[in-house]
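**Q** Following is a predicted model, sequence given first.
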Amino acid sequence: MVSTAERKEYPISMRLPEADVAMIDRAASLRGRSRTDFVRDAAVRAAEEVVMEQGLIRMSPEGFADFMDILSRPAAPVAEMVELARRPAPWEPGYIPKR
């Protein structure tokens, strides 16, 4: 009796210019990954990003009104962000590195 196993992997074939393959290989090497692993991870991340952009947020009219009310309020300063914005940048005079 022959049993049919469910397929778990599907091949994808692409034709790419040599420069693209060289860039992919370089990046994969820097990450210590194979070309296949690198391309698969990059493609899945890009696909997840597109799918997440399309997600709907559903809420009741009352919930939406509350949401819009919160968005229309003036922003409250966050002390840590204010302090960070006032610090000189590393390339500016007066910069003192934190220890």
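**A** Cool, got the structure. These numbers come from a predicted model, not from an experiment. Residues are numbered from 1 along each chain as shown.
**Q** drop to CA atoms for contacts and neighbour counts, all remaining ones
**A** Noted.
**Q** Buried ones in the strand or helix carrying Ser29, by neighbour count?
**A** According to DSSP states H and E, Ser29 maps onto helix 18-31. Residues 24-25, 27-28 are the ones in helix 18-31 that count as buried (16 or more other Cα atoms under 10 Å).
**Q** another structure for you, compare them:
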Amino acid sequence: MAQTVRRKEYPIAMRLPEADVAMIDRAAALCGRSRTDFVREAAVRAAEDVLMENRPIRMSPEGFAAFMDVLGGPAAPVSEMVQLAMRPAPWEVGYEPKR
């Protein structure tokens, strides 16, 4: 008896304006990928972002209290950030355009 194989890929059809398809094609070509692969990756990445943004974080009441204590405590300076904040802004430094 023949065994039925379950399909693991599902087609998705979309109607897009010509300008959108042209932009997708240009971007896919720059990445050296097919339109299908480019669109699939972009859609999966967008879906992952939405899911991660809406994922509930669960913790015990004790864990939450400890988390809030850390958030409410004093911030420790990050030396790289302090050095960056102390540097003059690019517009404050004498800028000479190349001639």
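**A** The structure has been received and is ready for your questions. Small disclaimer: the values here were computed from a predicted structure and weren't measured.
**Q** What would you report as the TM-score here?
**A** Between these two chains, after superposing, the TM-score reads 0.85 (TM-score structural alignment, normalised by the length of the first structure); 95 aligned residues with a Cα RMSD of 1.7 Å.
**Q** I'd like the buried residues of helix 18-31 of the first structure as JSON lines, with distance to Val82 of the first structure appended.
**A** Listed next are the buried residues of helix 18-31 of the first structure as JSON lines, based on distance: Cα to Cα, whole Å:
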{"residue": "Ile24", "distance to Val82 of the first structure": "41"}
{"residue": "Asp25", "distance to Val82 of the first structure": "43"}
{"residue": "Ala27", "distance to Val82 of the first structure": "38"}
{"residue": "Ala28", "distance to Val82 of the first structure": "40"}
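**Q** Which one of those residues is nearest to Arg86 of the first structure?
**A** Distance to Arg86 of the first structure across these (Cα to Cα) is lowest for Ala27, with 37.3 Å.
**Q** quick one: the closest one and Glu48 of the first structure, what's the gap?
**A** Ala27 of the first structure is 21 Å from Glu48 of the first structure, where distance means Cα to Cα, to the nearest Å.
**Q** now do Arg33 of the first structure
**A** Shown here: Arg33 of the first structure relative to Glu48 of the first structure, a distance of 20 Å by Cα to Cα.
**Q** Mind checking which of those two has more residues around it?
**A** For Arg33 of the first structure against Glu48, the residue with the higher neighbour count under other Cα atoms under 10 Å is Arg33, and the figures read 14 against 11.
**Q** Helix or strand: which one has the more buried one?
**A** Element membership of Arg33 of the first structure, judged by DSSP H and E, is empty: it is in no helix or strand.
**Q** Also Met59 of the first structure?
**A** Assigned by DSSP H and E, Met59 of the first structure falls outside every helix and strand.
**Q** so the residue nearest to Ala89 of the first structure when sequence neighbours are not counted, which of the three states?
**A** Sequence neighbours aside, Tyr95 is the residue nearest to Ala89 of the first structure in space, at 6.3 Å (criterion: Cα to Cα, 6 or more residues apart in numbering). For Tyr95 of the first structure, the reduced secondary structure class is coil; criterion used: DSSP: H, G, I helix; E, B strand; the rest coil.
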